[in-house]
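In: With the sequence up front, the predicted model follows.
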Amino acid sequence: MTSNSGLNDGYVYREQIEAGAGRSALAYLTDTYRHSSEAEWRARFLRGEVQLDGVTATGDEVLRARQVLCWHRPPWQEGETPDSFELVHEDETLLAVIKPGGLPTIPSGGFLKNTLLSFVRKRWPEASALHRLGRATSGLVLFSRTREAAARLSRDWREGSVEKRYRALSEGLATQEHYEIRAPIGLVPHPLLGTVHGATPQGKASSSSARVLERRAGQTLFEVHIHTGARADPHPPGVHRPPARRRPAVRRGGLPREHSPGLPGDGGYLLHAETLAFTHPLTGERLRLHAPPPPGLRTSEG
């Protein structure tokens, strides 16, 4: 099933000024949020959508540190997404579900209502996502139902005690059976968003390993084990791509690309979060959860 429920309720994007002090409000928004042009931001000021410290702004205001700048985005039509998920674990502190490819985990990239978080909260209003998957990525997502569970599992994630295994289809035939990937992860320039996370020599140390599951006609199916990451929200293997003749993960299947040069989470790749293993924050039991891979990521033996 897919969801396309008309206009959403709009959203208020709010931030406190820090590095933008001394610049005009228009210049700051134009340079910081490059998904929109200067003309588009100017039109928003003219429509009265932008406020500075609770007062409608013109765009000419010189920003000061600690001021609060808000854009009241009007309701908009979101893109179609799947509207269902599969529950694999439920107790009084945790939920684990299987996210379908094409559904954003949390609000981002033009999606507000059509997200996994929104659909999960219809049944469990207290749920909070402990990590996220890219929109086109399928597989396991873990939710906390209490603050205590969130705090303990976030600590375990930072300390590397949560096991994360993915399946990924890569373009080209792997020349060896196993790869250790050590590319540091940090912020890199993006022409639409300013910066996104990617491989960069200036990033923080990260470690993944990739094991060949199967070679196909011009493609390699990998199991990817994420050991450590640069963020509390663990980096996806779309950043650490398993090498196959030094070519990137294949961009086939999934959702069509709608942006150029593209946004994080855009479709076109085959990636699946297959396994999560962690210590239960209440019982101390070691849990190991599994999400069967979709057809395009299964081996020929099933």
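Out: Thanks, I have the structure now. Please read all numbers here as calculations on a predicted model, not as lab measurements. Numbering: from 1, shown residues only.
In: C-alpha only now, for contacts and for neighbours.
Out: Noted.
In: May I ask you to name the longest helix in this structure?
Out: helix 147-159 (DSSP state H).
In: which residues in the stretch 201-302 of the chain form strands?
Out: With DSSP state E, counting those that start in this stretch as the criterion, the stretch 201-302 of the chain has strands at 207-216, 219-228, 271-279, 286-290.
In: for comparison:
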Amino acid sequence: MTAKKGEWLEFTVPSEWQGQTIESLLKMTWGAPKKWLHQLRMEKGVKLNGQMVSWQTPLHPNDRLQLWLYKPEQTDIQPNYRELEILWEDEHLLVINKEPGVDVHPTDPQQTDTLANAVTLYLQTEGIFTKARHIHRLDRDTSGAILFAKHALAGAILDRMLEQRQIKRTYVALVHGILKKKSGTIEAPIGRDRHHPTRRRVSQTGMAAVTHYRVLDTYHKEQTSLVELTLDTGRTHQIRVHMSYIGHPLVGDVLYGGSLGQWSRQALHALKLTFPHPFTREPITCIAPCRDGWFPGALWQ
């Protein structure tokens, strides 16, 4: 059980922490980064039952462990209002259903219309003046679930979980053509396209990239297929590059060989986000409704 108290977050110690010290909880159980731990120690950012104590102090059930997690941080991101569709939230993290046509974060300090600007303002209305930390990214024209951390410790733990593939992301896309195989794996390295500033391409000198796909439905009249995709890696434009590479570019993705048709963006949506909670290990699953007409809503309802 946790409770935000100003810039501090108070944990009521559960029975499973019995016998652990403050230091072992921070280092071993949560895997907090050394640099962050050093800063926390220097700033006297830990209390037990309202008192400064040694980090070697053992924890007992119902103790109140207080951590200075919401220390105000400087940021170049200006707070700006945008309506947010929140899928899941607690004192540590925030999952948002991103709409298409919105950048996740600014490319320069003057840009104020991104998701990070809106999250910054939202956190400030909660009395939180930390940086808005996105754990992963979505392209500007890709919609769906995206995860933010509300403080540096949650951000560090979630970053590590992403590296260890504990955060699972499931996408759906509408692609050109009828796929011959109902499921498969695309394993092809991705690198920059030296002839184009933003495009990526399959390249033997690129970084390893693995995409798994499964056909959900086929539309023979339109000559398109609805596919589910999961990633073992997180390369820039990975799904778009890989599907184009096998001859099935995304509908609307003109950068990689798709045609617009009636859609003004690539038909790609981050449908599901599944991960263990960074502190409680509770399994969390978020389903992000797709608001575009290309995606049949019956699949997520």
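Out: Ah, there it is. All values derive from a computational prediction rather than experimental measurement.
In: TM-score for this pair?
Out: Remark: TM-score between the superposed chains equals 0.61 [TM-score structural alignment, normalised by the length of the second structure]; 203 aligned residues with a CA RMSD of 2.7 Å.
In: can I get the strands of the stretch 201-302 of the first structure in TSV with mean neighbour count and distance to A96 of the first structure?
Out: Output for the strands of the stretch 201-302 of the first structure, formatted as TSV (neighbours: other CA atoms under 10 Å; distance: least, CA to CA, whole Å):
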stretch	mean neighbour count	distance to A96 of the first structure
strand 207-216	19	23
strand 219-228	23	19
strand 271-279	22	9
strand 286-290	13	8
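In: What segments of the stretch 1-150 of the second structure are helices?
Out: Listed from the start of the chain, the stretch 1-150 of the second structure has helices (DSSP state H, counting those that start in this stretch) covering 22-24, 34-42, 115-125.
In: Highest mean neighbour count out of those helices?
Out: When these are scored by mean count of other CA atoms under 10 Å, the highest mean neighbour count falls to helix 115-125 (a mean of 21).
In: and the closest residue to H290 of the first structure other than its chain neighbours, what is it in contact with?
Out: Excluding the flanking residues, the one nearest H290 of the first structure by CA to CA, 6 or more residues apart in numbering is T275, at 4.7 Å. Contact partners of T275 of the first structure, counting by CA atoms under 8 Å, 6 or more residues apart in numbering, are 140, 163-166, 288-291.
In: re the thing from before, can you add distance to Q164 of the second structure and give the helices of the stretch 1-150 of the second structure back as CSV?
Out: Shown next, in CSV, are those (distance: least, CA to CA, whole Å):
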stretch, distance to Q164 of the second structure
helix 22-24, 21
helix 34-42, 19
helix 115-125, 25
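In: Which one of those helices lies nearest to T205 of the second structure?
Out: Each of the helices of the stretch 1-150 of the second structure has some distance to T205 of the second structure by CA to CA; the shortest is helix 115-125, at 32.7 Å.
In: which residues touch the residue mapped onto E214 of the first structure from the second structure?
Out: Aligned against the second structure by TM-score structural alignment, E214 of the first structure finds its counterpart in D217. Residues near D217 of the second structure by CA under 8 Å, 6+ apart: 225-227.
In: a markdown table for the strands of the stretch 201-302 of the first structure, including distance to D156 of the first structure?
Out: Converted to a markdown table, those look like this (distance: least, CA to CA, whole Å):
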| stretch | distance to D156 of the first structure |
| --- | --- |
| strand 207-216 | 16 |
| strand 219-228 | 11 |
| strand 271-279 | 8 |
| strand 286-290 | 12 |
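In: Which among these is found nearest to T146 of the first structure?
Out: Here strand 271-279 is closest among the strands of the stretch 201-302 of the first structure (CA to CA), at 15.5 Å.
In: how big is the offset of the closest one relative to the second structure?
Out: In the superposition with the second structure, the average deviation recorded for strand 271-279 of the first structure is 0.8 Å (mean CA distance after the TM-score superposition for the first structure).
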